[in-house]
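Engineer: quick one, fold the following:
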Amino acid sequence: MITRSTALIVGAGFGGIAMAVELQRRGIDDVVVLEKAADLGGVWRENTYPGAGCDVPSPLYSFSFTGATRWPRRYAGQPDILAYLRRVAREYGVTGRIRFGREVASAEFDETTARWLVRTTGGEEYETTAFIPAVGQLSRPAYPDIPGRDTFRGTAFHSAEWNHDCDLAGKRVAVIGTGASAIQFVPQIRPRAGHLTVFQRSAQYILPKRDHSYDRWYHAPLRTVPALQKLDRLGFWLYAEFAQACLSRWQAFTPVFSRQAAKHLRAQVADPWLREQLTPDYALGCKRVLFSNDYLPALTSPAVDLVTDDITAITPEGVRTADGTLHEADVIIYGTGFAAQDLLAPMTINGLGGRELAETWRDGARAHLGITVPGFPNMFLMYGPNTNLGGSSIVYMLESQARYIRDAVAMLRSRPGRYLDVRPEVEHAWDESVQRRLARSVWTRCRSWYRAAGGRVVSNWPGRTREYRTRTRRVHLADFRVGSASPHPSWPARTGAAD
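Structural biologist: Predicted structure coming up:
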């Protein structure tokens, strides 16, 4: 039996919830959300490692339509963010639309019906007008390609798949990777582990985390005067806009942040050798800037070793480095991030004429506004290519995308049997403009997860979030070719121009 809907959303994280709420606001209730897990939350459901939290201030890392006045801290932890998402989904009627335990295997566009046929790994089939993947860029853990990784005799796991049954007390723990996750869990596990060996490929820029708890004296006026919530959010947004602009355009200001990071390092690490190992050799912002008050002090502990030699192999006993040293370990924890370049994998997606999205994106993912791809009509991406941010809240971007997609879906619902296929020249012009601007940004100056293997920056947006909100304010039909499942009196079957 096939389930039919106007819109089908894949994923129930921030993006999927934002999209479902926006469709409901427009009166589009015929929506199905497919979630492969047994609960909603996306990355905030999956990342349960010790110390997991957000490095964007809570008032900004919230939906604008329902600002939380119960955040316990300026920088919320994973349990509080997950609780917030559950509450929003419940209060806005999204939870009842989610079908849990459904992992999408494939999606195929049928030109004869102008609809998508979506199949799950369990064999269920769904037919929908608008296919909306909202799986994000950071949903699939990435493991390093190290020889012998499967030979390790101890316990090994990724930070995004934390093994809570593994008791670290007294164990020799090897941590591979020093990104955003590692700097949060390393300080938390250091007191429990017998010895910690941290393998660092490159040093990170780390700034102080201006965190503090929110008490009732903070929340009371926000609840009493709703305008204060907006003002509080506005202050954080303006600062984030400045930081984002510094990374992409106003790079004359970045030395201010570099000096702050250097001062933070000097204040927390006294040993000159260790401080040198923790000093980045690339421009600030080229990789994700991190925020922590306890990671650097954790590395100064006598029970912690920082290793900067390249890893050459994993052995049954531990980790071998290029200098020939075998670092014995009982547990290996991979803090190696996510497969950010493999957007929408492992789903198989076929558009017009059976073309495969993976083949279309073989040189790197690209999409007009980060939302639509030529040859894949009525497919609208949430958190698609070049919509990630280096210095602001992705929630703001997701809301912009959700509003744009909502209007496109409303158009399609009012014109049954039609489809919208973004024009290749429109997508090409957009991509050229974005890549030209990115070439002047800091993100092209080193290797990072922002870039594909060929060097193309496929993750980040080169401007400020306000500009993106303006560009996605409305759907321009002239950007699309309008197709029809069958001839209609008012619309030809395939027109060369938009309605």
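Engineer: from now on I want contacts and neighbour counts done on CA atoms only, so please keep to that.
Structural biologist: Fine.
Engineer: chain center to stretch 13-29, what's the gap?
Structural biologist: 18 Å (Cα atoms, centre = their mean, to the nearest Å).
Engineer: nope, stretch 250-264 is what I was after
Structural biologist: The answer for stretch 250-264 is 25 Å, by Cα atoms, centre = their mean.
Engineer: try stretch 302-316
Structural biologist: With Cα atoms, centre = their mean, you get 29 Å for stretch 302-316.
Engineer: for it, how far is the first residue from the last?
Structural biologist: 26 Å (Cα to Cα, to the nearest Å).
Engineer: repeat for stretch 200-212
Structural biologist: For stretch 200-212, the end-to-end distance is 29 Å (Cα to Cα).
Engineer: and that stretch, what's buried?
Structural biologist: Buried residues in stretch 200-212, counted by 16 or more other Cα atoms under 10 Å: 200, 202-207.
Engineer: would CSV of the residues you listed with secondary structure and distance to Arg119 be doable?
Structural biologist: As requested, these are exported to CSV (DSSP: H, G, I helix; E, B strand; the rest coil; distance: Cα to Cα, whole Å):
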residue, secondary structure, distance to Arg119
Gln200, coil, 41
Ser202, coil, 41
Ala203, coil, 43
Gln204, coil, 42
Tyr205, coil, 43
Ile206, strand, 44
Leu207, strand, 45
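Engineer: against which helices or strands is the helix or strand where Arg481 lies packed?
Structural biologist: Assigned by DSSP states H and E, Arg481 belongs to strand 480-484. Packing partners of strand 480-484 (3 or more Cα pairs under 8 Å, 6 or more residues apart in numbering; DSSP states H and E): strand 418-422.
Engineer: so what does the strand it packs on touch, helix or strand wise?
Structural biologist: Counting by 3+ Cα pairs under 8 Å, 6+ apart, strand 418-422 packs on strand 480-484.
Engineer: quick one more, to check against the first:
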Amino acid sequence: MQPDIPVLIIGAGFGGLGMAIRLKERGRNDFLIVEKGDDVGGCWRDNTYPGAACDVPSHLYSFSFERHYPWSRRFAPQAEILDYLQYCARKYAVDDRIRFNTEVCEAHYRDEDGLWSVTLSDGDTLTTRALITATGQLNRPAYPPLSGIDDFAGAHFHSARWDHGVDLTGKNVAVVGTGASAIQFVPEVAKSAGHLTLFQRSAAYVLPKPDRLYHPTEHWVMSKLPVTQTLDRLKLYTTFETRVLGFTAFKKAMVGYEWLFQRHLKKQVQDPELRRTLTPDYPMGCKRILMSNNYYDALTRDNVSVVGHGIESVTRNGLVDDTGTHHPADVIIYGTGFQATDFLSPMTITGRDGKSLNDAWRDGAEAYLGITVHGFPNLFMLYGPNTNLGHNSIIYMLESQIDYVLQCIDALDRPDVQAMEVRPEPQSRFNDRLQAQIRNTVWDQGCDSWYKTASGKNTNNWPGFTFDYRRRTRAIATDDYDFIPAKPSQGSSHA
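Structural biologist: From the prediction side, this is the model:
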């Protein structure tokens, strides 16, 4: 039986668009992207909070096939990254292959014909041979379980769902959380708020951000000699790649960054008590290292206070911390990150023999190369388990995965193949080695982070060089897969 859509991609962020563009370049138009939002962009469409920007340089945070883009800054702001993704969708003519405002509710694998049956939020059902998830790891906001929040009289929202209709001018604003988003929007909110109270459960390591505008002369040179932008990309990649040593084999390499952090904190925060509050009590790198030039400075403003205690409850007009102190608030903003370890939620994925992905991952998500899972034939993940980075650009990892998945799709195009499924031994062997590596990294040095599940398993980070990951994904190891033969009446084709 022929599928409705031979290749179905879930998500139109960097991963989904990159996958679609590469398929289109190969002459394939037999794919469809299903996107829950009303535009492309993924997290760069959703996160519109004040000050939103990338912490990877723009020349590196871009597709290798579309690298010569006139970025305005060394580190691109959110709106510009969204523009870039919209531009790529138009330029490579994949925008007409996207079905917007449509979520995938569930998908189940059909043993009899090797197809995935995918149920959409509008009630439609599609079948596909290759199901590719490109939903990212930072798409579902994490909300803290605050007692009494239903009694709060004011507005409250997550930074990834910013309510631009709420005027913060002169208001008492409570910010819960001090993650990567909070350090960007806190300085902006502090400019207009009457008072901003920042509730910090755990201090972050914040380094200065080497950001600046590109000079018109630089734009002229890069437009006339595109190789200069390519060389800058290579220099940035090499510089960032070496940072993995501080997370893994040579943790003492973090000493230089720790000195930079201390100097940055001391330079911007004169009050020794506030400095103590803002100094982390865990090894550098155990949690995500952040970058900002104005975060610490904002916390020294007269209209900003930092609370280094937990939140006991919420009242009608404020929050009570663990010491019993009440802090007035008209608005609460959550800077509490995302449910990063809940891969593919809230979709229900059912594989071969009725096996649920939730059951397969009850001890924490894992996959072979972060891409395929035993028991789930023809399912391919982009930015899957343990492919997140703490040191370089995720776009590089995505492109490695895209090339690998393209090879898998080629294999499924063979008329004698109905499905391909990673064998259990290679998957277990890969993940046993990976978790052993992680146990020797700074991420496993006694702190809680969004990299880990509640049980402490790190399901997010890649504990090595990105070029090693690219080497591993350069070609399919066919012995690691079972290829299910097609029935005589079956066969694959594409338009």
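Engineer: read off where the strand holding Arg481 of structure 1 ends up in structure 2.
Structural biologist: Counting by TM-score structural alignment, strand 480-484 of structure 1 falls onto residues 481-485 of structure 2.
Engineer: superpose on structure 1 and give me the mean offset of the matching stretch.
Structural biologist: Comparing stretch 481-485 of structure 2 with its match in structure 1 after superposition yields a mean distance of 1.4 Å (mean Cα distance after the TM-score superposition for structure 1).
Engineer: residues making contact with that stretch?
Structural biologist: Identification of contacts with stretch 481-485 of structure 2 by Cα atoms under 8 Å, 6 or more residues apart in numbering yields 416-423.
Engineer: quick one: which of the residues you listed has the most company?
Structural biologist: Using other Cα atoms under 10 Å as the neighbour criterion, Ala419 leads the contacts of stretch 481-485 of structure 2 with 27 neighbours.
Engineer: and Leu85 of structure 2, that one's in a strand?
Structural biologist: No. Using DSSP: H, G, I helix; E, B strand; the rest coil, the secondary structure at Leu85 of structure 2 is helix, not a strand.
Engineer: and the closest residue to it other than its chain neighbours, how far is that from Glu399 of structure 2?
Structural biologist: Of all residues not flanking Leu85 of structure 2 in the chain, Gly41 sits nearest, at 6.0 Å (Cα to Cα, 6 or more residues apart in numbering). Look at Gly41 of structure 2 and Glu399 of structure 2: by Cα to Cα, they are 16 Å apart.
Engineer: neighbour count for these two, which is higher?
Structural biologist: Remark: of Gly41 of structure 2 and Glu399, Gly41 carries more neighbours, 27 against 21, as counted by other Cα under 10 Å.
Engineer: surely Gln78 of structure 2 is in contact with Val56?
Structural biologist: No. Between Gln78 of structure 2 and Val56 there is no contact under Cα atoms under 8 Å: 12.0 Å.
Engineer: burial measure for Phe236 of structure 1, as a count.
Structural biologist: 18.
Engineer: dump the residue contacts of it.
Structural biologist: Contacts of Phe236 of structure 1 by Cα under 8 Å, 6+ apart are 57, 59-60.
Engineer: and those residues as a markdown table, adding secondary structure and neighbour count?
Structural biologist: Formatted as a markdown table, the contacts of Phe236 of structure 1 follow (DSSP: H, G, I helix; E, B strand; the rest coil; neighbours: other Cα atoms under 10 Å):
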| residue | secondary structure | neighbour count |
| --- | --- | --- |
| Pro57 | coil | 20 |
| Pro59 | coil | 25 |
| Leu60 | coil | 25 |
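Engineer: so what secondary structure elements neighbour the single longest helix found in structure 2?
Structural biologist: Looking across structure 2 with DSSP state H, the single longest helix is helix 394-412. Helices and strands touching helix 394-412 of structure 2, by 3+ Cα pairs under 8 Å, 6+ apart, are helix 14-25, strand 417-422, helix 466-472.
Engineer: could I get the ones you listed as CSV with distance to Pro485 of structure 2?
Structural biologist: As requested, these are arranged in CSV below (distance: least, Cα to Cα, whole Å):
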stretch, distance to Pro485 of structure 2
helix 14-25, 24
strand 417-422, 5
helix 466-472, 26
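Engineer: so which of these comes closest to Leu344 of structure 2?
Structural biologist: helix 14-25 (14.0 Å; Cα to Cα).
Engineer: not counting the helix or strand that that closest one is followed by itself, show me its contacts.
Structural biologist: Toward the C-terminus, helix 14-25 of structure 2 is succeeded by strand 31-34 as the next helix or strand (DSSP H and E). For strand 31-34 of structure 2, the external contacting residues (Cα under 8 Å, 6+ apart) are 5-12, 16, 20, 97-100, 102-104.
Engineer: any of those buried? List them.
Structural biologist: Those of the contacts of strand 31-34 of structure 2 that meet the buried threshold are 5-12, 16, 20, 98-100, 102-104, by 16+ other Cα under 10 Å.
Engineer: next step: the residues you listed restricted to strands.
Structural biologist: Among these, DSSP state E puts 5-10, 98-99, 104 in strands.
Engineer: which pair in those has the greatest spatial separation?
Structural biologist: Maximum distance among those (Cα to Cα): 16.3 Å, for Pro6 and Val104.
Engineer: quick one on the thing from earlier: just send the ones in strands among the buried ones among the contacts of strand 31-34 of structure 2 back as a markdown table, with distance to Met381 of structure 2 too.
Structural biologist: Below are these laid out as a markdown table (distance: Cα to Cα, whole Å):
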| residue | distance to Met381 of structure 2 |
| --- | --- |
| Ile5 | 18 |
| Pro6 | 16 |
| Val7 | 13 |
| Leu8 | 12 |
| Ile9 | 10 |
| Ile10 | 10 |
| Ile98 | 18 |
| Arg99 | 19 |
| Val104 | 15 |
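Engineer: helix, strand or coil for the residue of structure 1 most remote from its centre?
Structural biologist: The centre of structure 1 is farthest from one residue, Pro489, which by Cα atoms, centre = their mean lies 43.8 Å away. Following three-state DSSP, Pro489 of structure 1 is assigned to coil.
Engineer: how close does it get to Leu412 of structure 1?
Structural biologist: Taking Cα to Cα, one finds Pro489 of structure 1 at 17 Å from Leu412 of structure 1.
Engineer: do the same with Val457 of structure 1
Structural biologist: When distance is defined by Cα to Cα, Val457 of structure 1 is 32 Å away from Leu412 of structure 1.
Engineer: what is the burial count for Leu23 of structure 1?
Structural biologist: 21.
Engineer: hmm, I was thinking of Gly96 of structure 1
Structural biologist: 11.
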